[in-house]
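Engineer: coords below, sequence missing:
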């Protein structure tokens, strides 16, 4: 009996020690930096396999975007592509998707745009991207969500040679006259686009108001300012306008832990929320402040340590 009691007590002690050890062990996050963050929580990649012999073909994306590919659209180094093609696409149709993906609604001039949704489209053969210029345009249909009118833009990935991102008027492709102004039809924006890459439906935000430069100091910044999609750096700063889907990233260097908007680009009187967040060495930091833009504005945000779930929830709460 004593041997049994001793064995039982020993077993209970071992189980208890193991349980306590498990409780004290926290799961290790796979997110170590801003790039990991955008890959995990940003817009997911959607992949489709198509055969050139099956074209034309319409692809339906998860959030309502539809892309129709015409026959004889793709070339590789100038030569016609035949056989199997892999289409990769991303949708950024909400404010949270834009921010979590490390993207923005900045015009190339720095003026904020109101996003009505944007996408990224690529086509690959054996893992290599085909020529960006298409021989026949894609027909793209993006949900208008009640908006009557939009303009078409293309993304520029290396603004001012500093690996930042903005939107510009698209040039013509392969002899095609690129459409710019689009009216909604049955609550969809439908248009042709002659290139692969970033495609946006946006209009200018509050363009009649006088403009100013907004400067932001990030206090307690654990890292450096992040570039497009977090490919380098750790810290993002955004202005999100109240009532409009504006995601203006403030990224122009202005000193240590300081960034500014493009000069004289932010509308005076605009109301919204200024946010900053950072991911460094697996730790999360966040700050926010309600602001009204004034002339020659200087603001500061003080980052405090947070969690992945809290940062994600704060950003998701910005959706309109």
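Structural biologist: Yep, it's here. Keep in mind that this is a model prediction, so the values were computed, not measured.
Engineer: C-alpha from now on. contacts and neighbour counts both.
Structural biologist: OK.
Engineer: who's in contact with the residue lying closest to residue 243 once chain neighbours are set aside?
Structural biologist: Counting by C-alpha to C-alpha, 6 or more residues apart in numbering, residue 320 is the residue found nearest to residue 243 once chain neighbours are left out, at 7.0 Å. Listed by C-alpha atoms under 8 Å, 6 or more residues apart in numbering, the contact set of residue 320 reads 94, 95, 243, 244, 245.
Engineer: buried subset of those residues?
Structural biologist: Burial by neighbour count, 16 or more other C-alpha atoms under 10 Å: within the contacts of residue 320 this picks out 94, 95, 244, 245.
Engineer: First-to-last residue distance for stretch 127-141?
Structural biologist: Terminal residues of stretch 127-141 lie 26 Å apart, using C-alpha to C-alpha, to the nearest Å.
Engineer: okay, now the one to match up with it:
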């Protein structure tokens, strides 16, 4: 009988403990980790659009007179008299010029204007830039055409001095808003090409849009591919991965191939020098701000780098720009 009483007491105590531990007022429940919601394509691209809009230089001139425009950095653009048309007819009256100039990796990153050049075999490789430029002319919001070559004169000291290997490139933007440069070979007489005279690059542009003074990066070391794994929820539409080559402040590589199975970006062309010291940069958006992380790396054969959510920090556009500008 005593044993039955003891058993009853133990059972009663167990029931009290059970119901007490399940009281809704207790805080012993396990709280799941914070769920990270990745941005939309539009939210991420808006950061880059804002960065571009902040550096657009504008001017108005009379179409029939042409223009000689001097940029904030000292670049000269000449559009010659009588060379502008609208719907095939000569343009007269005021027209609006938009001009952008980019010289360093910080601006290349925030505006998503890296220096990736298309090679003859279809692969892409890093270009060293003597300046990236955007030129456009409109009248009352309508696109104007140019019938003769414009002249662009770029001081060589903006990118470290004259380089005889520099060529002229035009920019092509794909469906993911990523930019690739193609060498401009228009005109057997040199029109559309570039030459160096003294401390200036002289180039002749055949059309409006993006133009670059560039040459391919040259490194004789053996080459490899690499892969960069990004946090779950991020992809080619809502984030970007860049490579900053240490010692090359006028260049920026971009990984523009994404593998959904491994959730990773890759450089699959085999153009990365083994032994290269560089910084891998991940950028995305969160609540209207930049979200980013920068990893220093020395390249080994077949490297795979990983960014985790806890690696990412929030900052302004100037924070990101300054972080890249401070790299070696």
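Structural biologist: Done, it's in. All values reported here derive from a predicted model rather than from experimental measurement.
Engineer: Overlay them and tell me the TM-score.
Structural biologist: For these two chains in superposition, a TM-score of 0.77 is obtained (TM-score structural alignment, normalised by the length of structure 1); 273 aligned residues with a C-alpha RMSD of 2.3 Å.
Engineer: Just flag the most distant two among the buried ones among the contacts of residue 320 of structure 1.
Structural biologist: Maximum pairwise distance among those (C-alpha to C-alpha): 11.1 Å, between 94 and 244.
Engineer: Looking at the contacts of residue 320 of structure 1, spot the one nearest residue 208 of structure 1.
Structural biologist: Among those, and counting by C-alpha to C-alpha, the member closest to residue 208 of structure 1 is residue 244, at 15.3 Å.
Engineer: How about the contacts made by that closest one?
Structural biologist: Residue 244 of structure 1 makes contact with 114, 320 under the criterion C-alpha under 8 Å, 6+ apart.
Engineer: hang on, the earlier thing: separation between the residue nearest to residue 243 of structure 1 and residue 94 of structure 1?
Structural biologist: 8 Å.
Engineer: Mutual contacts of these two, please.
Structural biologist: residue 245.
Engineer: what's the counterpart of residue 47 of structure 1 in structure 2?
Structural biologist: Counting by TM-score structural alignment, residue 47 of structure 1 corresponds to residue 58 in structure 2.
Engineer: can you check residue 36 of structure 1 too?
Structural biologist: Aligned partner of residue 36 of structure 1 by TM-score structural alignment: residue 46.
Engineer: Among the buried ones among the contacts of residue 320 of structure 1, name the ones in strands.
Structural biologist: Residues of these located in strands (DSSP state E): none.
Engineer: could you redo those as CSV and give each row distance to residue 58 of structure 1?
Structural biologist: As requested, those are exported to CSV (distance: C-alpha to C-alpha, whole Å):
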residue, distance to residue 58 of structure 1
94, 23
95, 26
244, 31
245, 28
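Engineer: Run the chain-centre distance for the biggest strand by length in structure 1.
Structural biologist: Criterion DSSP E: the longest strand present in structure 1 is strand 113-125. Centroid separation for strand 113-125 of structure 1 versus its chain: 10 Å, with C-alpha atoms, centre = their mean, to the nearest Å.
Engineer: what range in structure 2 does it sit on?
Structural biologist: Counting by TM-score structural alignment, strand 113-125 of structure 1 sits on residues 127-139 of structure 2.
Engineer: Superposed on structure 1, what's the mean shift for the matching stretch?
Structural biologist: Stretch 127-139 of structure 2 differs from its equivalent in structure 1 by a mean of 0.8 Å after superposition (mean C-alpha distance after the TM-score superposition for structure 1).
Engineer: so is residue 5 of structure 1 in a helix, a strand, or just coil?
Structural biologist: Classification of residue 5 of structure 1 using DSSP: H, G, I helix; E, B strand; the rest coil returns helix.
Engineer: distance of it from residue 81 of structure 1?
Structural biologist: In terms of C-alpha to C-alpha, residue 5 of structure 1 sits 77 Å off from residue 81 of structure 1.
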